[in-house]
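1. 3D model of this:
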Amino acid sequence: MADTSVKIDDVTRDRLKALADSAGMSMKDYLAQVAAEKEHEKLLDTATAAFRRLIGEPGILDRFDADFGGLPPAAAHQPPQAA
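-> Have a look, this model is predicted:
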């Protein structure tokens, strides 16, 4: 893949460079990682919105509970407590 350049102001460049340096990455690799993370966030946002629409449908949660036995008891979700 060919490289290209993007015009940004000096302050933004310096901020990105500092972030890349603190991650031990080149700016090119850091920006590629940020782009991949943002794409992932967008996919998660889309999936979350679809899930919320789905569980808003009447009867969906009751059907899920009937098919899969509902949620485990609350005690199964609590972390151990110190004595």
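
2. hey, let's count contacts and neighbours off CA atoms from now on
-> Will do.

3. next up, the contacts around the residue minimising distance to the centre of the chain.
-> Nearest to the centroid of the C-alpha atoms of the chain, with distances taken as Cα atoms, centre = their mean, sits Glu41, at 4.3 Å. With contacts taken as Cα atoms under 8 Å, 6 or more residues apart in numbering, Glu41 has no neighbouring residues.

4. distance of it from Ala47?
-> Distance from Glu41 to Ala47, counting by Cα to Cα, to the nearest Å: 10 Å.

5. before we move on, what about Ser22?
-> Between Ser22 and Ala47 the distance, using Cα to Cα, works out to 32 Å.

6. and what of Lys7?
-> 33 Å.

7. for the comparison step, fold the sequence that follows:
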Amino acid sequence: MADTTTVELDTEVHDRLTALAAARGLSLPAYLAELAAAQENEAGLARAARAFEEAVTRPGFREAFARDFA
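-> Below is the predicted model of the structure:
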């Protein structure tokens, strides 16, 4: 069995999360795990976007990108 912990939430927030989980056919723990994974993915994509935006400022980068991926 996986380690577990208790999280204290306002009853309203708990009820809202439970309803959202149920609408997806998930338990609340499974739904929260999906939310955590989605946020981790979003953060990773944001880091990648920032890195790309920084990279395109380097001389010759745009031309090389266009050459290799156009």
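
8. got a TM-score for the two of them?
-> In this superposition the chains share a TM-score of 0.88, using TM-score structural alignment, normalised by the length of structure 2; 69 aligned residues with a Cα RMSD of 1.3 Å.

9. on that earlier part again, between Lys7 and Ala47 of structure 1, point out the one with more neighbours.
-> Counted by other Cα atoms under 10 Å, Lys7 of structure 1 and Ala47 do not tie: Ala47 has more neighbours, with 12 against 6.

10. check which helix or strand covers that one.
-> Taking DSSP states H and E as the criterion, the element that holds Ala47 of structure 1 is helix 27-55.

11. also Arg67 of structure 2?
-> When elements are defined using DSSP H and E, Arg67 of structure 2 is found to belong to helix 61-69.

12. mind checking how far that helix is from the chain centre?
-> The gap between the average C-alpha position of helix 61-69 of structure 2 and the chain average comes to 29 Å, counting by Cα atoms, centre = their mean, to the nearest Å.

13. cool, stretch 40-59 of structure 2 as well?
-> For stretch 40-59 of structure 2 - counting by Cα atoms, centre = their mean - the centre lies 15 Å from the chain centre.

14. and stretch 15-25 of structure 1, by the same measure?
-> If you compare the mean C-alpha spot of stretch 15-25 of structure 1 with that of the full chain, they lie 21 Å apart, counting by Cα atoms, centre = their mean.

15. list the buried residues for it?
-> By neighbour count, with 16 or more other Cα atoms under 10 Å as the criterion, the buried positions of stretch 15-25 of structure 1 are Lys17, Leu19, Ala20.

16. so which of these are in helices?
-> Within those, membership in helices is found for Lys17, Leu19, Ala20, as judged by DSSP state H.
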